[in-house]
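Asks: give me a 3D structure for the following:
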Amino acid sequence: MIECVDEFAAPGLSRRGLLAGAASAVLLSACGKAIKPPPERVLFVGNSLIYYNDMPGQFAQLASMALGRRVEAEMLARGGAHISHHAKLGLVQRELSSGRYSALVLQEFGGGLSCSPGMLKFGFSCETSHAAHAELAEAARAAGARAVLLGVYRQHTGSAAELVAKEAELARQIGALHIGLGDFPQLLSMHSDWAWLDPEDGQHPGPDLSLLMALRTVRALYARAPRAGAIALALHDYRGRESPSLDRLASMQEVGAAMIERRLDAEEFAQRLRAAGLERPAVVR
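Replies: Reported below is the predicted structural model:
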C-alpha cells in the first residue's frame, strides 16, 4: 500500500540520488501530484571555439526558449585542447556515466579534421582524433545520450567544403549527428556587417558566429526554434585569464568570469534565425 504525504523534501539531488529521485517521482505520480521533470542537460566538449562568447550558455537559453522548459549546458573546454586530450583525461566519460546528460556535443581543435599535414605542428593526429571521437560517442550512447559533432568554420569556400565533408564522414562513422558550418563563407559575404569574428584577433568566434553555432545545435537536437522577437542573452566572458581549465566543469571553476548581456531587436534576431536555417513566422508589430 502506498502512503501519500503532503510534502516531499527534495534537496540538491546527488548523482547517486537519481534512482531514488525517479522512485520518488513514481510515488508522487501515484499520489496524483504534479511531477516537474528534471532539466535536460547537454555537455559541450572542446576548446576556445566553444567558450568564446559562452556558446553553451547561449545554447541553454535558446533551447529553453524553443522547448518551453529548462535546458542546462555544461562545458569542458580549454584553449587549444584536442578531443583526444579530453578522451585521455577521462572526465568526459565519468560525467556521461552519471546519467545526467541527454546529449554530448564535440567540437575539435580548429581545422584539425581537415587532416592537413600542417596540423602536425600542433601535435594533432587525425587518427588519434578519430579514435577519441569514436570513444566518446560510444560513451555517450552507453549513457543514453546522443552524440553530436559540431563542425568548425572556414572563411574560404573551398576549404570550408572540404572540411565539412570530412566532418560529416566522421560523424557517420561514429553514429553522431553532424552540425556543419560549410556555408560560413557565404554568410560572411551576405552579412559582412555582423560580428562574425572576435574583434581582437579576427580568428576566434565573434558574438554572431557563436550565436549561429548555438542556434544550429538547438536545431539539430530539437528541430525547434525560439520564438522570433527581441531577445537578451546573458553570457559569461571566458576570454583571457578567465578561460576554463581542462580538468573541471566550467560550473565548478571559480574563474570569476564577468557577465555580458547581448540584446537583439526582433528584426535582428529574425535575421539570425534565418541564417541558422530556423525559419519563423514574421513578427507582428
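Asks: could you use CA atoms for every contact and neighbour count after this?
Replies: Will do.
Asks: what about stretch 216-228, how long is it end to end?
Replies: 15 Å (Cα to Cα, to the nearest Å).
Asks: which residues touch it?
Replies: Residues outside stretch 216-228 that contact it (Cα atoms under 8 Å, 6 or more residues apart in numbering): 59, 62-63, 65-67, 150, 177-179, 215, 266, 269-270, 273, 276-283.
Asks: from those residues, which would you call buried?
Replies: Buried residues within the contacts of stretch 216-228, defined by neighbour count using 16 or more other Cα atoms under 10 Å: 59, 62-63, 65-67, 150, 177-179, 215, 266, 269-270, 273, 276, 278-279.
Asks: now show me the structure for the sequence below, then we'll compare the two:
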Amino acid sequence: MFFRSTMLAFALAAALPATAQEAPLAPSTALFVGNSYNYYNNSLHNQVRRLAQEAMGEGSEGYVFRSITISGGSLAHHPVAFYLEPANIGMKSVELLILQGHSGAALEPARTESFRAAVAAAVDAAEAKGTRVALYMTHARGREHPDYSPDHAAMIAALYRETAEAEGAILLPVGDAFEEARRRRPDARFVVDYDHHHPNPAGTYLAAVTIMATLYGKSPVGLKYDANGAVDAETKAFLQQVAHDVVLGASGG
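Replies: Reported below is the predicted structural model:
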C-alpha cells in the first residue's frame, strides 16, 4: 500500500506540470482509436463530446468525434494512416487523434515494444496531416483480477508518460484519475464485476471527465451531463472532483 500510494503521488506530481505548461488544444474534431476500453458504456467518445459541448457552450454544437475500436486489439492492429486520409472514415479532417493501447501494453516486454513502435508510426502519420496526437493512459486492472499487481498502475503511467514525452503527444491521465479515485474510495467500483478490468459506467465517466478537462482546460465540476442517467448525482460529483484535482490541481474540494 505504501509503494502504491508513493508511486501515485509521484505520478500525479509529474502529470500536473505538463498539463499546466501547454495551452489546452480544445479540438472540435477528434478520432478515438483503441479497443473495448473505448466502446463500453455507449462509447467514450460520445461522453467526451457531450461534456465538452456543455463546458464550452455556444459554438460547440458542430463538434465531430468518432471512434474506431478493435475488441481486444492493440494499436499495432490499427491502420492509422488509412484512418487519417480524407473521406476514408467520413471526416474531412481530424484535429486530434487519441490513441489507447492494450491494457497489457506496459506489462509485457513484447507488448511494450509494439506499443512504442505503433505510437511512433501513428505520430508520423498524424504529423503529415497536421493532426495532434494524445495518449489515453489506461487504468490498472482491479484488485480482484487474476493478474492484478499493485505496481501495475505505476508501470502503465510510466510507459504512457515516457512515450508521450518522446513523441510530443498530449498525455491524458485517465489511469492516474482511476488510482486517485480508488485511493479516495477504496471500496468503490470503477470496473465491471464480471472481469475486473473493463470500465463500468462510473469508470467510463471518470475517463471522460478527465479527458475533457485535459483537452479543454475546463473544470468538469458542476457539469450537468450524467451519461444519460447512468451515473447518479453523488457519484458524478465525486468523479468530477477527482478529474479536476488530477488534471487542474487539487482545490481542496
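Asks: circling back: can you flag which of the buried ones among the contacts of stretch 216-228 of structure 1 belong to strands?
Replies: Leu150, Leu177, His178, Ile179 (DSSP state E).
Asks: trace the third one over to structure 2, please.
Replies: If I follow you right, that is His178 of structure 1. Pairing criterion TM-score structural alignment: the partner of His178 of structure 1 within structure 2 is identified as Leu171.
Asks: so what's its match closest to, chain neighbours aside?
Replies: Taking Cα to Cα, 6 or more residues apart in numbering as the measure, Leu171 of structure 2 lies nearest to Leu135, with 5.2 Å between them; neighbours along the chain are not counted.
Asks: translate that neighbour into the numbering of structure 1.
Replies: Under the alignment (TM-score structural alignment), Leu135 of structure 2 pairs with Leu149 of structure 1.
Asks: mind listing the helices for the stretch 151-253 of structure 2?
Replies: Taking DSSP state H, counting those that start in this stretch to define them, one finds helices in the stretch 151-253 of structure 2 at 152-167, 174-184, 201-216, 233-248.
Asks: surely Asp226 of structure 2 touches Lys236?
Replies: Yes - counting by Cα atoms under 8 Å, Asp226 of structure 2 does reach Lys236; the two are 6.6 Å apart.
Asks: now for these two: what residues contact both?
Replies: What both Asp226 of structure 2 and Lys236 touch, as defined by Cα under 8 Å, 6+ apart, is the set Tyr205.
Asks: which strand or helix spans Met259 of structure 1?
Replies: Taking DSSP states H and E as the criterion, the element that holds Met259 of structure 1 is strand 258-264.
Asks: what's the most buried one of the helices of the stretch 151-253 of structure 2?
Replies: Counting by mean count of other Cα atoms under 10 Å, helix 201-216 has the highest mean neighbour count of the helices of the stretch 151-253 of structure 2, with a mean of 26.
Asks: over which residues of structure 1 does that one lie when aligned?
Replies: Counting by TM-score structural alignment, helix 201-216 of structure 2 pairs with residues 207-222 of structure 1.
Asks: mind putting the helices of the stretch 151-253 of structure 2 into a markdown table with distance to Gln100 of structure 2?
Replies: Putting the helices of the stretch 151-253 of structure 2 into a markdown table (distance: least, Cα to Cα, whole Å) gives the following:
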| stretch | distance to Gln100 of structure 2 |
| --- | --- |
| helix 152-167 | 10 |
| helix 174-184 | 10 |
| helix 201-216 | 12 |
| helix 233-248 | 18 |
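Asks: and those: which comes nearest Ala87 of structure 2?
Replies: helix 201-216 (24.8 Å; Cα to Cα).
Asks: looking at the helices of the stretch 151-253 of structure 2, which is nearest to Thr29 of structure 2?
Replies: With distances scored as Cα to Cα, the stretch of these nearest to Thr29 of structure 2 is helix 201-216 (11.8 Å).
Asks: chain center to the closest one, what's the gap?
Replies: In terms of Cα atoms, centre = their mean, to the nearest Å, the gap separating the centre of helix 201-216 of structure 2 from the centre of its chain is 7 Å.
Asks: now swap in stretch 81-94 of structure 1 and tell me
Replies: How far stretch 81-94 of structure 1 lies from its chain's middle: 16 Å, per Cα atoms, centre = their mean.
Asks: likewise stretch 31-48 of structure 2?
Replies: Mean-position distance between stretch 31-48 of structure 2 and its chain equals 10 Å (Cα atoms, centre = their mean).
Asks: do stretch 263-272 of structure 1 as well
Replies: Using Cα atoms, centre = their mean, the mean C-alpha position of stretch 263-272 of structure 1 is found 21 Å from that of the whole chain.
Asks: helix or strand for Ser129 of structure 1, which one?
Replies: For Ser129 of structure 1, the secondary-structure element it belongs to, assigned by DSSP H and E, is helix 126-142.
Asks: can you name every helix or strand that that helix contacts?
Replies: Counting contacts by 3 or more Cα pairs under 8 Å, 6 or more residues apart in numbering; DSSP states H and E, helix 126-142 of structure 1 packs against helix 83-89, helix 91-97, strand 103-106, strand 146-150, helix 157-174.
Asks: helices or strands next to the longest one in the packing?
Replies: So the one you mean is helix 157-174 of structure 1. Counting by 3+ Cα pairs under 8 Å, 6+ apart, helix 157-174 of structure 1 packs on helix 126-142, strand 146-150, strand 177-179, helix 184-190.
Asks: now do the second one
Replies: Judged by 3+ Cα pairs under 8 Å, 6+ apart, helix 91-97 of structure 1 is in contact with helix 126-142.
Asks: quick one, the helix it packs on and strand 146-150 angle?
Replies: 150 degrees (axes from the mean of the first three to the mean of the last three Cα atoms, to 10 degrees).
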